[in-house]
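sequence first, then the predicted structure, then my questions.
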Amino acid sequence: MRLTRLLEAVLDVGTDLGPRGTLRRLVDHAAELTGAASAALVTADPGQGDLAGIRTADRDGVPESAGTAPRLEVPIHVGEERFGELRLTGRPGGGPFTAEDEQLVRVLATHAGIVIGTARLYGTARQRERWIEGAAAVTTALLTEESADDALTTVAERARLLADANAGVILQPTAEGGMEIVTASTPEDPDGIVGAAIAPGSPVLEQLLGGEPVFVTDSATDPRMTTHVRHRFGPSMMLPLRANGRLIGTLALPRRRGDRPYTDVERLLATQFASQAALALVLADARRGRERLAVYEDRDRIARDLHDLVVQRLFATGMMLESTRRRPGAEDVRDVLDRALDELRSTVQEVRTAIFALQQSPAGPPTGLRGRVLRETAAAAALLGFPPSTHFTGAVDIRVPDRVADRLLTALRQALTDAAGRPGVSRVEVTVDATTTLPDGRAPDGRDGVRLTVFDDGVTGPGDGEGTTVTWRSAL
C-alpha cells in the first residue's frame, strides 16, 4: 500500500517543471507518506535564482523545533550539488520515524532532485531562447531606427526586460575620461538617473575600459560604485558595449535593493547580449552614415542640375527679353516685358535659395544668416499653411555680423507671427537686402546697411487690398 502511494507521489512530483511547484508537492507527499506533523524544505543556497529561499509552511502549523518531537532530515541533491534538506517533525502517537519512512523519503527526495535538475535545464534553455530572441529583435530594430538616441533606448529597454532588472541604463565615455548615463529605461521615476556620471579613475571604469564586465552584489554599499543614484539599486551588471576593439559605451542592469542576485547563467547571457548589441549599434551607425552620404550626394547632384540647367536657361531667357525690350517699336509690349523680367529675376533668386538649402546639412543647425532666415520661414509655414517666398540680395552671410543678424531674426519672427494672425493671407514675401544704404535719418554718413522686408497680402481693414509691408533696417 505504501509503495503504491510512493509511486503515485513520484509521478505527481514529476508533473510540474516549475521548481516551486515541484518542491511543494515533495513536501506534501513526504508528510503524507510518513504521517509527519510538519514538513519543511530549506535550500542550501539562498541565491539559486528562481529556487532561492524556498521554505514551505509547516504542514499542520506545528513549529519545526517543537519540544522533543521525532525528526527526520533527508538531503536533496541535484547532480553533485547539495540543493537543500527535507525536514520532517513529529508523528502520531509520538513514535519515532522508522527506517522504512526514511527509505521512502529518500526515494522521493532522489526523484525530486532529478526533477529539479531537469527544471533547471529547461529554465536555462528558456532563458537562452529569450535572450537570443531579444538580441535578434534588437538587431532588427537597430537596423531600422532613424536616430542614435532611439537605438540606445531600444537596447536599454529590451535588456531591462530580458534581465528582469529595475532599470536599463546606457553610459557613454565623456571628454574628461569618465562615463555618463545618456539613456535610462525604468518603469519607475527615472528622475536624476540620466546625467549621473562615473568619475575618471574609478576602479569600475578601469575595468570597463579594459573590456571586462563588472558584477555588483549591492550597488548601494559597494565602494566601487560612485554615482549619486547608487543607493536606489542592489544587484547589478555593468557590461561593456565593445565592437571592433572600440568601447561604444556600457550597458548597466541594476535590480532593486533586496532583489535576488544575478545567476551565472544570467551573467553569461547578458554579456553575450551586450556583445551582439554593440555590433548592431556599430552596423546601425554605419548604415545611417551611408544614408546621410547618399542624401548629401543626391542634394549636390540636384543643386548642380538646378544651377547648370535652370539658372542658365533663366538668364538666357532674361537676356532675350531684355534685347527685345530695347528694339525700336517695342513700346507697346515694354510693360509686359518689364513684368516678365521681374518674374525671371525673382525666380532666379528663389532657385539660388533652394540650392543653398540643399547644401545645408540636414542633421545640424543652419549656419549663417541665410540658413537661419530659411529656418524661420520654414517654421512659419506651419502657422501660415504655406511656405513664404524668400529672397536674398548681396552676400548676407559675409556682410551681416552676428549681433545684427540676431536682431534681424527677432524682427522677422515677429513679422511672420503678425502675418499669420491676419485674415486672408495667401502670400508672404521675405526679402533680406545686404546692399542697401540707410536713409540719412538713420545714418547721416550714408553707411551700408541691411534691410528686411516682409510683405503679406492679408486684410488689415475694410476695403484694404494692398496688403501689409513691414520694413526693418540696421547699419552694418
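The structure has been received and is ready for your questions. This is a predicted model, so every value here is computed, not measured.

rest of the way, CA atoms for contacts and neighbours
Fine.

what sits closest to residue 348 if chain neighbours are left out?
Once flanking residues are discounted, residue 348 sits nearest to residue 311: 6.2 Å by CA to CA, 6 or more residues apart in numbering.

give me the neighbour count for the one you found.
Counted with other CA atoms under 10 Å, residues neighbouring residue 311 total 18.

so it, which state does it fall into?
Put simply, residue 311 is helix when judged by DSSP: H, G, I helix; E, B strand; the rest coil.

my read is that it contacts residue 351, right?
Yes - under the criterion of CA atoms under 8 Å, residue 311 makes contact with residue 351 at 7.3 Å.

same question for the helix or strand hosting residue 5: list its buried residues.
Assigned by DSSP states H and E, residue 5 falls within helix 2-13. Within helix 2-13, the residues that count as buried by 16 or more other CA atoms under 10 Å are 6, 9, 10, 13.

and the gap between the first one and residue 27?
To tie it back to what came earlier, the one meant is residue 6. 13 Å (CA to CA, to the nearest Å).

same check on the last one?
Counting by CA to CA, the gap from residue 13 to residue 27 is 10 Å.

who touches both of these two?
With contacts defined as CA atoms under 8 Å, 6 or more residues apart in numbering, no residue is adjacent to both residue 13 and residue 27.

where's the residue nearest the centre of the chain, which helix or strand?
Note on the chain: the residue nearest the mean C-alpha position is residue 153, at 1.9 Å, using CA atoms, centre = their mean. Assigned by DSSP H and E, residue 153 falls within helix 148-163.

following element in sequence after that helix, please.
strand 168-173.

tilt between that next one and helix 148-163?
Angle between the axes of strand 168-173 and helix 148-163 is 130 degrees (criterion: axes from the mean of the first three to the mean of the last three CA atoms, to 10 degrees).

neighbouring contacts of the helix or strand following strand 168-173?
Toward the C-terminus, strand 168-173 is succeeded by strand 179-185 as the next helix or strand (DSSP H and E). Contact with strand 179-185 is made by 149, 152-153, 156-157, 160, 167-174, 190, 193-200, 205, as judged by CA under 8 Å, 6+ apart.

residue 82 against residue 48, yeah?
No - Residue 82 sits out of contact with residue 48 when judged by CA under 8 Å, with a separation of 11.9 Å.

putting a second one here so we can go through both:
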Amino acid sequence: MPTASMPGPLPPPQGESTELAARVPQLLEAMRSVGSGLELHPTLDRICETAAALTDARYAAIGVVDEYGRGLADFVHHGVDEGTARRIGRLPDGHQGLLGALIRDPEPVRLPDLTEDPRSCGFPAHHPPMRGFLGVPIRVQGEIFGNLYLTEKRGGGPFSDYDLGMVQVLATEAGIAIGKARLYEAARQRERWIDGSVAVTTALLSGGADDALQVVAEQARRLSGSAAAIVLLPADEGGLEIVAVASDRPSNELGTVVPPESEIVAELLAGQAVFVDDASTDPRTATSLIHGYGPAMLLPLQSHGRVLGSLVTPRARGERPFTETERTLAVQFASQAALALMMAEAQRDRERLAVYEDRDRIARDLHDLVIRRLFATGTMLHGAQRRSLVPEVHEGVGKAVDELDVTIQEIRAAIFALRQSPTEAPSGLRTRVLREINMAAVPLGFKPSHRFVGPVDTVVGDHTGKNLIAALRETLSNAFRHAGATRIDVVVDATVTLPDGSPGVRLSAADDGVGIPENGRRSGLRNLKRRAESLGGDSRHGPGIGENGGGTTVVWEAPH
C-alpha cells in the first residue's frame, strides 16, 4: 500500500530569509573580530561587544566558571556603564538564580521575559531592567569555560531562532579564541614566574641575605597578585620567625615568631604546602600571620628534602581563590627560591672559610715573623741598655723595651682572637659586635674603630641585640660593597632615651666613603628601617665623617 512521503523542511519566510542573508557577512565579520586578539580579558570584552552588536542586544556578559564548576571565577560585562556598575556593587557569583542554573546545566536558554522564569532570583538595587534573555555555553576543547549572556533586545522584542543560531556559531568561534588566549596567557604567566625566580636567584647570590629575602617577598606578591607576601625562617626557640614582609600596609610583624604548636607551622616544617580558601574563617589560621585575609598559599621553602623556611601569599578577603595553575607555579617558585637560598648559604660558607683561612695565615705570620723579630729587637735593646753609660739613654732604651713587651702581648692576644672560632666566643652583645667588626675587617682592608657606651651586655635584650647585630652586619656590608670607605667608626650606646621617653640602644656607623648616590638603591636602608620599626624604634642616615661631610652616617635605634 503506498505511503505518503514526509514533507521536507519548509524554507524560512521571504522576510526572514532576506534578514538571514544580510546578517551572514555580519556574522563572518564578528567571527573574524573575535579571533583577532591574544590576551584573554580583551578577548572576552571583544566577544561581549561583538555578540551584542550581532543580536542587537543592549547588554552582554560572559560568566567564567571556576575550575571546580561551582560558581563564577570572573564576570565580564558590556553595556552597563561604570557608574551603574559601582552602584550595583558586587558582581554575581553564579551560586544561585538563573546564572547558577546555567552553570549546573550548560545548555542554550532563550526566554522572552527572564523575570517570569522560576529560576530567576531578581536583580540587586540599581540594576537596569532586563527581560529578553539568551544564554549560550562556551566550550574550550570540549570543557565548559563559561556562558555568554545577552539581554534586552533593542526594540523590546524577544531574541529569535536566528539570534540563537548565530550566537551558537559565535560561541564556537569564541571557544577557539579563548583557548588560544588561555595558552598565550599561560605562557606569559610562566614566563613572569621564571623571570621572578631569576631575580630572586640573582639577589640571593649577589647581596645580603636580608635584602634577598625581601626580594623573594616582593616578587612572590607581584607574581601571585596577593595583598601581601611573608617570608619566614626557623626560629631558634622553635616555630617560624617573620624575616621579610612585602605589603602596601605598614607592617610591625618583622621578628614575630609563629609558635611551633600551630598546626600550619607543623605542616610547613614537614614540607607540605597548605592552601586556604578563606583565612578569616579557617581554624588553622587562628594566629596573627594571615588571619583576616582571604585565599592564601602557605608554601615550604624546600629543596632536596630540606625545609629552609616558608613563603606565605594571602589575598584580601573576597578575592578569588588561587587556581591550580597559580598554585603549581607558586610551588615551583618556592622550590627555586629554596635552591637559591641553599646556593647562597654554600657561597657564604665558602667566603667564611676563606676568611678563616686568611685569619689563620695572618696569625701564623704574626707569630712566626713579627713576634720573633720584635723579640730579637728587644734582646738587642737590652744589650745596648747594659752597655750604655749615659743615664738618659739607659732610661730611654728601658722604656722602649717595655713598650716592645706590651706590643708583643697585644699581638699575642690578637693571634689568639684570630685563631678563635666565632662559635667559641662568648655570646654577649659586646663580643658579637666585635666579632662582626673583625669579620668585616678582612674584606674592608682595615678594621673599623669601635666604642661602647653604657652596660651594653646587661641592659639590651636578646631580641633587640639580635636585630642590632643584623643591622650592623647590613651596614658594614653596604659600606664594603658601595661606599669605598677608608674609615668607619662604630658606636653602640645603651644609655639613650628614645623620643617616646623609653630607654633604648643606639647603633651608629659613620664612614668617609662616597655617600649615597642620588638615584642609588635604598633597599638596605629600607631593611634597616623596617627592622627598627618592628621593634618600636627607627633608623635614619645623614652626612658621614669625610671631608665636608662626605660619606654616610647610619643611625639605628630601638628599645632595650
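On my side now, so go ahead. These figures come from a predicted structure and were not determined experimentally.

let me see the TM-score of these two.
Taking TM-score structural alignment, normalised by the length of structure 1 as the basis, the two superposed chains have a TM-score of 0.70; 383 aligned residues with a CA RMSD of 3.8 Å.

turn the buried residues of helix 2-13 of structure 1 into TSV, including distance to residue 92 of structure 1.
Shown next, in TSV, are the buried residues of helix 2-13 of structure 1 (distance: CA to CA, whole Å):
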residue	distance to residue 92 of structure 1
6	20
9	21
10	24
13	25
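
hang on, the earlier thing: by contact count, what packs against the helix holding residue 153 of structure 1?
Here helix 148-163 of structure 1 touches helix 99-142, strand 168-173, strand 179-185, strand 246-256, helix 264-305, going by 3 or more CA pairs under 8 Å, 6 or more residues apart in numbering; DSSP states H and E.

find me the equivalent region of the first one in structure 2.
The one in question is helix 99-142 of structure 1. Aligned using TM-score structural alignment, helix 99-142 of structure 1 spans residues 161-204 in structure 2.

by how much does that stretch deviate from structure 1 on average?
Taken over the aligned residues, the distance from stretch 161-204 of structure 2 to structure 1 averages 1.4 Å (mean CA distance after the TM-score superposition for structure 1).

just how off-centre is that stretch within its chain?
On the basis of CA atoms, centre = their mean, to the nearest Å, stretch 161-204 of structure 2 sits 24 Å off its chain's mean C-alpha point.

what are the boundaries of the strands in the stretch 1-150 of structure 2?
Applying DSSP state E, counting those that start in this stretch to the stretch 1-150 of structure 2 gives strands spanning 57-65, 72-78, 109-111, 133-140, 143-153.

identify the residues contacting the longest one?
Same thing as strand 143-153 of structure 2. The contact list for strand 143-153 of structure 2 (CA under 8 Å, 6+ apart) reads 48, 51-52, 55-65, 102-103, 106, 130-139, 159, 171, 175.

picking that back up, okay, the strands of the stretch 1-150 of structure 2 in CSV with distance to residue 523 of structure 2 next?
CSV is the format used below for these (distance: least, CA to CA, whole Å):
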stretch, distance to residue 523 of structure 2
strand 57-65, 40
strand 72-78, 36
strand 109-111, 57
strand 133-140, 45
strand 143-153, 43
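
now these in a markdown table, with distance to residue 98 of structure 2 and mean neighbour count?
Compiled in a markdown table, the strands of the stretch 1-150 of structure 2 are given as follows (distance: least, CA to CA, whole Å; neighbours: other CA atoms under 10 Å):
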| stretch | distance to residue 98 of structure 2 | mean neighbour count |
| --- | --- | --- |
| strand 57-65 | 12 | 23 |
| strand 72-78 | 13 | 20 |
| strand 109-111 | 10 | 17 |
| strand 133-140 | 10 | 24 |
| strand 143-153 | 11 | 23 |
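
ok, which of these comes nearest residue 340 of structure 2?
Among the strands of the stretch 1-150 of structure 2, strand 72-78 comes nearest to residue 340 of structure 2, with 34.2 Å by CA to CA.

the inter-axis angle of the closest one versus strand 143-153?
Strand 72-78 of structure 2 and strand 143-153 are oriented at 30 degrees to each other (the same axes, to 10 degrees).

quick one: list the elements packing against strand 72-78 of structure 2.
helix 40-55, strand 57-65.

what about residue 140 of structure 1, distance to residue 131 of structure 1?
14 Å.

find the nearest non-adjacent residue to residue 310 of structure 2, please.
residue 300 (4.4 Å).

what do we get in structure 1 for that neighbour?
For residue 300 of structure 2, the aligned position in structure 1 is residue 240, judged by TM-score structural alignment.

assumed that match was part of a helix.
No - with three-state DSSP as the criterion, residue 240 of structure 1 is strand rather than part of a helix.

my guess is it contacts residue 249. True?
Yes - using CA under 8 Å, residue 240 of structure 1 makes contact with residue 249 at a distance of 6.2 Å.

neighbour count: those two, which is higher?
A direct count of neighbours by other CA under 10 Å for residue 240 of structure 1 and residue 249 places residue 240 higher, at 28 against 22.

show the contacting residues for residue 416 of structure 2.
If a contact means CA under 8 Å, 6+ apart, then residue 416 of structure 2 has residue 363 as its contacts.

hang on, the earlier thing: now check structure 2 for the residue matching the residue nearest to the centre of structure 1.
Aligned by TM-score structural alignment, residue 153 of structure 1 pairs with residue 214 of structure 2.

what's the distance between its match and residue 208 of structure 2?
Applying CA to CA to residue 214 of structure 2 and residue 208 of structure 2 gives a distance of 10 Å.

same check on residue 524 of structure 2?
On the measure of CA to CA, residue 524 of structure 2 and residue 208 of structure 2 end up 9 Å apart.
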